[in-house]
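# From the sequence below, what's the structure:
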Amino acid sequence: MTEHHNGAPPAPRFGVNYTPTDDWFHHWLDFDLDAVRADLDSIADLGFDHIRAFPLWPIFQPNRTLIRPKAVQQLVALVDAAGERGLDVAVDGLQGHLSSFDFRPAWTLTWHRRNIFTAPEVVDAQAAYLRTLGSALADRRNFIGLTVGNEINQFSSDPHPDPDLITPEQAETWLLRMLDACEQGAPGRLHVHAEYDAAWYQDAHPFTLAHSARLGGATAVHSWVFNGTAQRYGSQATATAQHAAYMIELSKAWARDPHRPVWLQEVGAPSPHIPAPQAPGFAEATVAAALDCPDLWGITWWCSHDVDRSLADFPELEYSLGLLTNDRQVKPAGRSIARIIQAVRADGHRPPRPRATGLVVDASQESFKRAELAPGGTYFEAFMRLVEAGARPTAVLAERAGDHEHLAARGITEIITIDDV
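Here you go, the predicted model:
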């Protein structure tokens, strides 16, 4: 990962989560490189510089001691095809969970049911799998790095119907083991882990904001306004447009490095929470707000192409999240994102000014609840009131509110509490 503490930060990256047009992620069962190339052409035409790719864990590792060489070769072929089109590739490992479906190998279920976070033989197999993927891609110049898995924290707690329960300490032990396996496979690449927002907003969830903001090469943010934000405040409210930026800035309170990169790794315009005619405006407002956050590594939109409606049982919103249709036609939101990318590149990269107003998070109190950070919570609403008043707030832990060195490193000149707002 590029260090930029003593110079100008690199320009933020613009990418998209790649959803194949042929058979969605089931395309790994009948991998067609020509279809993948056509999809990648349509992505590159919009001006993106990277994609996020998703091998399905049960297909790649159907037995605890079998990592299929042909599947790994197909992943390498996808990465190479992307490179031919000027696209870098970040690869997720343990899929895990995608679009309401769980993908766990049979050797972790029913008769072989074992906790995927703590059973030693399962953890060893996961580490071997991540090392294998990393090793296969380590010499590809357009390989960004590995994400441990997509929102795999949803297996660890409610509301999953059959969770593998763990403690925060066990979650951290598992994350460190997985990230180490990624580094062993592909040294020096950008390896991260990615949770859905229960880690930020759900009391007693074993994965925490501190895990997100301190482990791995960057903090990965997954911002979805169907989490109650759009329902509570409305599709065109400040809170809805600013939700992704809020999560980016909230993470910085827990980060030890004052310039830790933050990757907005998933964000999208879910219908009907964001009605289709409003999707371009939502995309523009969300991206503009994120670009106003210092130390943003990049934005990776969810997703590239719509899900084919011949596939059954997806939640309705999943079918229409693409920037392109299932037959690769650009949608209005896709045109909006393409214009933004073009404008940012044409204007050159001007890093945003530091966010000088620090809103204190008093997370050390025994009475503190993560729900206070969630939409409708006292902290969330104070933050949004500041934004509506014209401020550009960021988050600061109470224990650092008097740390002048930390505040100076982040450019914070004003400290306020939620009682002041």
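# hey, let's count contacts and neighbours off CA atoms from now on
Will do.
# does the residue of the chain most remote from its centre count as helix, strand or coil?
Relative to the centre of the chain, the most outlying C-alpha is that of residue 111, 32.8 Å out, by Cα atoms, centre = their mean. With DSSP: H, G, I helix; E, B strand; the rest coil as the basis, residue 111 sits in helix.
# Now do the same contact list for it.
The contact partners of residue 111, by Cα atoms under 8 Å, 6 or more residues apart in numbering, come to none.
# Not counting its own residues, what contacts the helix or strand hosting residue 124?
When elements are assigned from DSSP states H and E, residue 124 belongs to helix 120-137. Contacts to helix 120-137, defined as Cα under 8 Å, 6+ apart, come from residues 61, 64-65, 67, 72, 76, 93-94, 108, 114-117, 143, 145-146, 148, 174, 177-178, 181-186.
# helices or strands up against the host helix or strand of residue 407?
Using DSSP H and E, residue 407 maps to helix 404-410. Packing contacts for helix 404-410, counted by 3 or more Cα pairs under 8 Å, 6 or more residues apart in numbering; DSSP states H and E, involve no helix or strand.
# Can you give me the buried ones in that helix?
By 16 or more other Cα atoms under 10 Å, the buried positions in helix 404-410 come out as 406, 407, 410.
# mind checking how far the second one is from residue 108?
Counting by Cα to Cα, to the nearest Å, the gap between residue 407 and residue 108 amounts to 46 Å.
# Now do the helices in this protein.
For the chain, the helices defined by DSSP state H cover 33-44, 57-60, 69-84, 120-137, 168-185, 198-201, 209-214, 229-233, 238-241, 243-251, 279-291, 332-347, 378-388, 404-410.
# hang on, isn't residue 290 packed against residue 243?
No - if you go by Cα atoms under 8 Å, residue 290 and residue 243 don't touch, sitting 9.2 Å apart.
# show me the contacts for residue 275.
residue 235 are the contacts of residue 275 under Cα under 8 Å, 6+ apart.
# Kindly check the end-to-end length of stretch 402-419 for me.
This stretch, stretch 402-419, spans 18 Å end to end (Cα to Cα).
# Touching stretch 349-362 from outside, list them.
8-9, 11, 253, 291-294, 368, 379, 383, 391-399, 401, 410-418.
# next up, for comparison:
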Amino acid sequence: MPAAVRFGVNYTPSVGWFHHWLDFDLDAVRADLDSIAALGLDHVRVFPLWPYFQPNRALIRERAVADLVRLADAAAERGLDVNVDGLQGHLSSFDFLPAWTRTWHRRNLFTDPDVLDGQAAYLRTLAAALADRPNFIGMTLGNEVNQFAAGPHPDPDRATGAQIDAWLERMLAACEEGAPGRLHLHAEYDATWYQDDQPFTPAQAARLGAVTAVHSWVFNGTAQRHGRISVPTEHHAAYLVELSKAWADDPHRPVWLQEVGAPAPLIPAEHAAAFTEATVTNALDCPDLWGITWWCSHDVSRQLADFPELEYGLGLLTSERVPKDTARVLADAAARKPGPAAARTTALVVPADPFARSRCAPGGPVFDAYFRLAADGVRPTTVLDIRADDQDHLAARGITEVVTPDQVLPNPQGGTRS
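Here you go, the predicted model:
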């Protein structure tokens, strides 16, 4: 764990969005990084677009890889470390998959041997290109790649949990081969924690890779159900951090809040700073937090078409690099350099069965019980039902009280947890 929680941002280029890789302009990147570094943040998460870097299974473009290294070096000059997402994959409602995996060449992203060979070679190449850079944090396999594995994706690449296990292990190994000893991880959107038929599971998220990554977006039903000013909305990121700990074998496994943002109109622009402050404050109250990486650095330019409306205004800075109130909130939090939080001693029981994950989703009994505890001033964490009586496990995490959802929520006979 770092001595203090790390603060960073998901880098969205102000000029050309992620299409900037097609016409890489180092001066524009430097100006963007200057505006990020001015906020006092310490790292960026960057996104090569997979089809631009590996347009053919046997062709990884040297110039594109060199541009990625130039970006990392420019970040180092500004005191910023760099995490690189490899398999993009999916960004801001758009899929970016190389032609050699689609239509006439349709092959499963998670099970086809040729695709796996190509993916591993690509991840290994990116990691190796940055392995000697001191500011290189490590690789994330891709951005929310689990969205390709099940519905609601319109054309999913179906796989079993065992096949996803094998895919994750092989891809993480490729990153380690390219850059030994770095912080290599995988990252999924919250279907991993909430969707019963999602083959990317909580156990994989909490046990494979160097840290657990969670992505918190309150447009998943939380803000719709509870409103912009509510305990569930303002504590949702903290909930995912603490929910992830139930499945971890390491009682102090670091958790990275790798994506979180203030999506309009559920979080209107005039309330975004207050939401940001509440979300960050509550996340910092979670022990073993590796860092917070806000989505995103710069707004999407209105010159670009067809993005969902909310995507245009998620930046901490405008597309002209002007900081918003949300940027000042994050900068203030980073300047305080918060250290580790105290242990959470009350644990809410969650089902270990991956086909019962919907109980943890918005509207589910675990979700509702957690936020009832939080509203009562309790600082809850979670524990699997199969570990609820494991005194060694509880002691290692500092847990002194275990409660079930039915002890917390009102029941037809009346009564609730006192």
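# out of the helices of structure 1, nearest to residue 270 of structure 1?
Between residue 270 of structure 1 and the helices of structure 1, the shortest gap by Cα to Cα is with helix 279-291, which sits at 8.3 Å.
# now for the closest one, which elements pack on it?
helix 238-241, helix 243-251, helix 332-347.
# what range in structure 2 does the first one sit on?
With the alignment judged by TM-score structural alignment, the segment of structure 2 matched to helix 238-241 of structure 1 spans residues 231-234.
# The matching stretch against structure 1, how far on average?
Here stretch 231-234 of structure 2, set against structure 1 after superposition, deviates by a mean of 0.3 Å using mean Cα distance after the TM-score superposition for structure 1.
# so how far is that stretch from its chain's centroid?
Offset of stretch 231-234 of structure 2 from its chain centre (Cα atoms, centre = their mean, to the nearest Å): 18 Å.
# Stretch 371-380 of structure 1 too?
21 Å.
# And for stretch 129-143 of structure 1?
20 Å.
# Now do the end-to-end distance for stretch 251-261 of structure 2.
Taking Cα to Cα, the first and last residues of stretch 251-261 of structure 2 lie 28 Å apart.
# distance of the equivalent of residue 309 of structure 2 over in structure 1 from residue 290 of structure 1?
Mapped onto structure 1 by TM-score structural alignment, residue 309 of structure 2 lines up with residue 316. Distance of residue 316 of structure 1 to residue 290 of structure 1, given as Cα to Cα: 27 Å.
# out of these two, which sits in the busier spot?
residue 290 (24 against 12; other Cα atoms under 10 Å).
# before we move on, back to that, what residues are up against the match of residue 309 of structure 2?
Residue 316 of structure 1 makes no contacts at all, as judged by Cα under 8 Å, 6+ apart.
# hang on, isn't residue 260 of structure 2 packed against residue 283?
No - in this structure residue 260 of structure 2 lies outside contact range of residue 283 using Cα under 8 Å: 10.5 Å.
# Which residue range of structure 1 does stretch 270-289 of structure 2 align onto?
Here stretch 270-289 of structure 2 aligns to structure 1 at residues 277-296, judged by TM-score structural alignment.
# How about the matching stretch, which residues are buried there?
Residues 278-287, 289-296 are the ones in stretch 277-296 of structure 1 that count as buried (16+ other Cα under 10 Å).
# can you check stretch 226-243 of structure 1 too?
226, 229, 230, 234, 235, 236, 238, 239, 240, 241, 242, 243.
# what's the first-to-last distance across that stretch?
11 Å.
# Then stretch 315-326 of structure 2?
9 Å.
# same deal with stretch 377-391 of structure 2?
One end of stretch 377-391 of structure 2 to the other measures 25 Å (Cα to Cα).
# For that stretch, buried residues please.
Quick answer for stretch 377-391 of structure 2 (16+ other Cα under 10 Å): 379, 380, 381, 382, 383, 384, 385, 387, 388.
# quick check: the strand ranked longest in structure 1 aligns to which part of structure 2?
Longest strand in structure 1, counting residues (DSSP state E): strand 143-150. Mapped onto structure 2 using TM-score structural alignment, strand 143-150 of structure 1 spans residues 136-143.
# Need the residues that contact the matching stretch.
With contacts defined as Cα under 8 Å, 6+ apart, stretch 136-143 of structure 2 is touched by 72, 81-91, 123, 127, 130, 171-172, 175, 179, 182-188.
# I'd like to know how many residues surround the corresponding residue of structure 2 for residue 163 of structure 1.
Taking TM-score structural alignment, the alignment pairs residue 163 of structure 1 with residue 156 from structure 2. By other Cα under 10 Å, 15 other residues sit near residue 156 of structure 2.
# Test my guess that residue 156 of structure 2 contacts residue 110.
No - judged on Cα under 8 Å, residue 156 of structure 2 makes no contact with residue 110 at a distance of 10.7 Å.
# taking the contacts of stretch 349-362 of structure 1 one by one, which sit in strands?
393, 394, 395, 396, 397, 414, 415, 416.
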